[in-house]
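Novice: sharing a sequence plus its predicted fold:
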Amino acid sequence: MSFSPGKEPSLHLSAGGTAFGRGKTAKEIWKNRHYYILLLPALLFFILFHYVPMAGIILAFKDFSYAKGIFGSEWVGLEHFNRLFGSNSFYEVLANTLIISFYRLAFVFVAPIIFAMLLNELRNVKFKRTVQTISYLPHFISWVVLGGIVMELLSPTRGIVNYFIQLFGFEPIYFLSSSEHFRSVLIVSDIWQSVGWGSIIYLAAIAGINPDQYESASIDGATRWQMAVKITIPSILPTIVILFIFQLGGIMHAGFDQIFNLYNPSVYKVADIIDTYVYRIGLVNLEYDYTTAVGLFKNVVGFILVILANIVTGRIREGEYRLW
C-alpha cells in the first residue's frame, strides 16, 4: 500500500496478494463446507441433466444412424436447419408457440401478482390461510390428472360448465375441440393451476415492505387502491422484473405437459407448439437429428431473449433491475 499527499491511499496487489486472495477464498469455502455439501445435489442435477446432454447438440448437424451412433454418423452441416426454415408447418408451430406464450405473459404471469395483492388486503387470518392453501393445491397435481379434471368439467354431455350453458338455453360448446375456444381454456386452466404457487414470492416481497409507509399514507388520507399503486407495486417491482426476465427466457416453452394432455388433432392448427411438434416428429417418427435442430433453434432464441431483456431492464434506474 502506498500513500501520497492529497490522494487516497492506493493498494497494489502483487503475486503474493493474489495468492493470499486465493487462500482466503479457500478458507471461506472450507469454513462454509457444510453449505457447499448441501449444494452438491443441485449442482450434480444441473451438470448431469442440463450440461452433459448438451453434447447431443451435434445431432443437429448429422444424419443420425443407429448403427453408426452419434459421433460416427455422417456430417450434413445445416441441412436440417434448411429443412426447418423451409417447412410451412414449422412456421405455423412457431406462431402458435409465440401466441400462447404471449398470452401467458399477459395473463398467467400477471395473475399471481394481482392474487398476492388481494390476499395482502385480507384481514381475517384464518380465511386468508384457507384461501392460500386451496390455491396452492393444483400446483402439486400432475397435468395428467388436471387434464382429466378439465375434460370432465368442459365435457359437452356431462360437464358442469356446459350444464349451466344449456340451462340458459344455449347449445353446448365443444371447448377442447374448438379452435376458437382452445387457447382460452389453456390460459384459464393454467391460471387455476399456477396462481397460488406463483403468488408466494410476491407475498414474501410484500411482507418485506416497511409498514410505516402504509401508516403514513393512511394518515395522509390515501385509499387502499392508492396505497397499492403508489407503495406496493413500486416496492415489489424489482421482483416482478426479475421474474419477468425468467419468464421471457422461457417464452419458447409454451407448456408441453398441459397442451399434450388437452389437445387433439382437431385443434392442431392453434395448439401445436414446438415441444409437441418435436415430440411427434422426434419420438414418434424417430427423426432425432431434425428435432435436435428444432430444439437448438428454440433454446438459442430463448437465450437471446434473456440477454436482451437483461440489457433493456439494466437501463432502467441505473441498472437496479438487472439480473446480472
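Specialist: The structure has been received and is ready for your questions.

Novice: every contact and neighbour count from this point should use C-alpha atoms.
Specialist: Fine.

Novice: got a list of what the residue nearest the centre of the chain touches?
Specialist: Compute the mean C-alpha point of the chain, and by C-alpha atoms, centre = their mean the closest residue is Gln247, 4.0 Å away. By C-alpha atoms under 8 Å, 6 or more residues apart in numbering, the residues touching Gln247 are 105, 109.

Novice: in stretch 170-182, what's buried?
Specialist: By 16 or more other C-alpha atoms under 10 Å, the buried positions in stretch 170-182 come out as 172-177, 179, 182.

Novice: show me where the stretch 101-250 of the chain has helices.
Specialist: 110-121, 125-136, 143-154, 160-167, 182-207, 211-219, 224-227, 233-249 (DSSP state H, counting those that start in this stretch).

Novice: mind putting those into TSV with distance to Lys27?
Specialist: TSV is the format used below for those (distance: least, C-alpha to C-alpha, whole Å):
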stretch	distance to Lys27
helix 110-121	42
helix 125-136	42
helix 143-154	47
helix 160-167	63
helix 182-207	33
helix 211-219	40
helix 224-227	47
helix 233-249	32
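
Novice: please identify which of those helices is closest to Lys68.
Specialist: Of all those, it is helix 233-249 that lies closest to Lys68, at 35.4 Å by C-alpha to C-alpha.

Novice: now for the helices of the stretch 101-250 of the chain, which one comes closest to Thr18?
Specialist: Thr18 lies closest to helix 233-249 among the helices of the stretch 101-250 of the chain, at 34.1 Å (C-alpha to C-alpha).

Novice: ok, and here's another one to check against it:
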Amino acid sequence: MREERARASGTPAPSESGRPSGWRRFRRDRSLLLMILPALVLTVVFAYVPMLGVVTAFQSYDIYSGFTGSPWIGLDNFLQLFRDELFWRSMENTLVISAVQLVLYFPVPIALALILNSVLSDRIRSFIQSVVYLPHFFSWVLVVTLFQEMLGGAGAINTLLRRFGMPTWDIMTNPDAFKFLVTAQAVWKEAGWGIIVFLAALAAISPALYEAAAVDGAGRWRRMWHITLPGMRGVIVLMLVLRLGSALSVGFEQMLIQRQAVGRDASEVLDTFAYFYGVVNNNFGFGAAAGLFKGVLSLILIIAANKVAHAFGEDGLYRR
C-alpha cells in the first residue's frame, strides 16, 4: 500500500526501515551525484592515486628503476629523518607558525562574518564582500610582492618614515618577525574567502530568535553572545577541526618565495624540507618519508580534534 501511494505521488518508495532503497535514492539524487562527479574524479586522480607512491619511503628509490626495481630498505629513511637536526628545526618552525596562525588568523573570518552580517545595506555588504574576497584569487608571488612594496626596505612605509627622519622597520627580512609576517599575508589573502562558510551559518539562524530577544530587552551584544555565537558553534568547531588537520601545511609556495630573504632557519617547514632534501637532492625516499610522517601526524591531529569536538557535544567531521 505504501509503495502504491509512493508511485502515485511520484516519490521514491521507502523501505521497511522508512528510508528509500539504495537504487531509489540513487535515482532521486542522480543530478547531485553527477554534479560532484568531476570533483570526485579529480580527488581520486590527484589525491588518492599518488598515495601509492608512499612505498618509496621504504625504498632507496631510483627514478630509473621505478617501484619494482628500487631496493627495499625498510625504516632506514625514517631513522635518517629522525636523526636529522634540520628536520626537527623544520618541525618546530611548522608548529610555531601553525600555532600563531591558529590564534591570530582563525578568528578573523568569524569576526568579518559578524561585521558583514550587521550591515543593513545589501549594496554596501556586496561591495565589502567583493573587496575582501578578491585577494583569494591572487597568487602568492603577487601577495609577497605587494607586501614587499609596502613593508620592504624601499617600500612605501619605510620611504615615508625616512622622509620624516624616523627609524625604519625591518620586517620583510627579519627572521624573528617572519611568523607574524606570513600570518598577516595569510589573513589578507584568505580571510575574505573564509567568511563564506560562516555567513552561511549566520543565514541559518532564525530571525525569530533575534526578534524574541529584542522584545525581552536584549541588546546587540547580548543577542550576539546568546544567539549568534551559539548558532555558529557547530560550524566553528567543524572549521577548527579541519584547520587542525591541515595545521602542518602552512604554505609551501609562500615559504619558498621568502626563503632567501629571511634564511633557512626561520622559513624551513616540513613541506620545503621534503622538497629541498628529497626532490632537489634526488633522495626521493627520504622526501617521501618526511611527507608520510607529516601525513600520519596530520591524521592523528584531526582525529584528536574530532574527539575533542565530540566531548563538547558537537558532531565534528563525523558522528560518534
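Specialist: Here it is on my side, so go on. Being a predicted model, the structure only gives us computed values, none of them experimental.

Novice: what's the TM-score once they're superposed?
Specialist: After superposition, the two chains reach a TM-score (TM-score structural alignment, normalised by the length of structure 2) of 0.89; 305 aligned residues with a C-alpha RMSD of 2.3 Å.

Novice: rewinding a little: and the residue nearest to the centre of structure 1? What does it align with in structure 2?
Specialist: Taking TM-score structural alignment, Gln247 of structure 1 has Arg243 as its aligned residue in structure 2.

Novice: also Leu237 of structure 1?
Specialist: So Leu237 of structure 1 corresponds to Arg233, using TM-score structural alignment.

Novice: so how far is Ile257 of structure 2 from that match?
Specialist: Distance from Arg233 of structure 2 to Ile257 of structure 2, counting by C-alpha to C-alpha, to the nearest Å: 36 Å.

Novice: repeat that for Ser17 of structure 2.
Specialist: Distance from Ser17 of structure 2 to Ile257 of structure 2, by C-alpha to C-alpha: 57 Å.

Novice: higher neighbour count, those two?
Specialist: Ile257 (14 against 7; other C-alpha atoms under 10 Å).

Novice: ok, the equivalent of Ala217 of structure 1 over in structure 2 - contacts?
Specialist: Per TM-score structural alignment, the equivalent position to Ala217 of structure 1 in structure 2 is Ala213. Counting by C-alpha under 8 Å, 6+ apart, Ala213 of structure 2 touches Arg223.

Novice: and if you look at Ala274 of structure 2?
Specialist: By C-alpha under 8 Å, 6+ apart, Ala274 of structure 2 lies in contact with 286-288, 290-291.

Novice: how about it, what's its match in structure 1?
Specialist: Per TM-score structural alignment, the equivalent position to Ala274 of structure 2 in structure 1 is Val278.

Novice: the helix or strand hosting its match vs structure 2, average distance?
Specialist: Using DSSP states H and E, Val278 of structure 1 falls within helix 274-278. With mean C-alpha distance after the TM-score superposition for structure 1, helix 274-278 of structure 1 departs from structure 2 by a mean of 1.0 Å once superposed.

Novice: what does Phe297 of structure 1 align to in structure 2?
Specialist: Phe297 of structure 1 maps onto Phe293 in structure 2, by TM-score structural alignment.

Novice: what's the burial count for that match?
Specialist: 16.

Novice: same question, Arg33 of structure 1
Specialist: Counted with other C-alpha under 10 Å, residues neighbouring Arg33 of structure 1 total 12.

Novice: to which residue of structure 2 is it aligned?
Specialist: Checking TM-score structural alignment: Arg33 of structure 1 goes with Arg30.

Novice: what residues are up against Leu238 of structure 2?
Specialist: 309, 315-317.

Novice: please disregard the earlier target; I meant Met252 of structure 1.
Specialist: Contacts for Met252 of structure 1 (C-alpha under 8 Å, 6+ apart) come out as 97-98, 101, 274, 298-299, 301-302.

Novice: make it 10 Å
Specialist: Shown in contact with Met252 of structure 1 (C-alpha atoms under 10 Å, 6 or more residues apart in numbering): 94, 97-98, 100-102, 273-275, 295, 297-302, 305.

Novice: can you classify it by secondary structure?
Specialist: Three-state call for Met252 of structure 1 (DSSP: H, G, I helix; E, B strand; the rest coil): coil.

Novice: repeat for the one 5 residues further on
Specialist: Of the three states, Asp257 of structure 1 takes helix according to three-state DSSP.

Novice: what does it align to in structure 2?
Specialist: Asp257 of structure 1 maps onto Glu253 in structure 2, by TM-score structural alignment.

Novice: next one: its match from Met224 of structure 2, what distance?
Specialist: Taken as C-alpha to C-alpha, the span from Glu253 of structure 2 to Met224 of structure 2 is 38 Å.

Novice: ok, Trp188 of structure 2 next?
Specialist: Trp188 of structure 2 sits at a distance of 25 Å from Met224 of structure 2 (criterion: C-alpha to C-alpha).

Novice: cool, and Phe293 of structure 2?
Specialist: Counting by C-alpha to C-alpha, the gap from Phe293 of structure 2 to Met224 of structure 2 is 42 Å.

Novice: how about Leu52 of structure 2?
Specialist: Computed as C-alpha to C-alpha, the Leu52 of structure 2 to Met224 of structure 2 distance reads 48 Å.

Novice: compare those two (neighbour count), which wins?
Specialist: Counting neighbours by other C-alpha under 10 Å for Leu52 of structure 2 and for Met224 shows that Met224 has the greater number, 15 against 10.

Novice: apart from its chain neighbours, what residue comes closest to the residue mapped onto the more buried one from structure 1?
Specialist: Counting by TM-score structural alignment, Met224 of structure 2 lines up with Ala228 in structure 1. Excluding the flanking residues, the one nearest Ala228 of structure 1 by C-alpha to C-alpha, 6 or more residues apart in numbering is Met117, at 7.7 Å.

Novice: wait, the one you found sits on Tyr202?
Specialist: Yes - counting by C-alpha atoms under 10 Å, Met117 of structure 1 touches Tyr202, with 8.1 Å between them.

Novice: mind checking which of the two has more residues around it?
Specialist: Taking neighbours as other C-alpha under 10 Å, Met117 of structure 1 and Tyr202 compare with Tyr202 leading, 22 against 17.

Novice: what residue of structure 2 matches up with the more buried one?
Specialist: So Tyr202 of structure 1 corresponds to Phe198, using TM-score structural alignment.

Novice: any idea how far Phe180 of structure 2 is from its match?
Specialist: 24 Å.

Novice: again with Trp169 of structure 2
Specialist: Separation of Trp169 of structure 2 from Phe180 of structure 2 (C-alpha to C-alpha) stands at 14 Å.

Novice: check Ser139 of structure 2 too.
Specialist: For Ser139 of structure 2, the distance to Phe180 of structure 2 - C-alpha to C-alpha - is 19 Å.

Novice: so for the two, which sits in the more crowded spot?
Specialist: More crowded of Ser139 of structure 2 and Phe180, by other C-alpha under 10 Å: Phe180, with 16 against 13.
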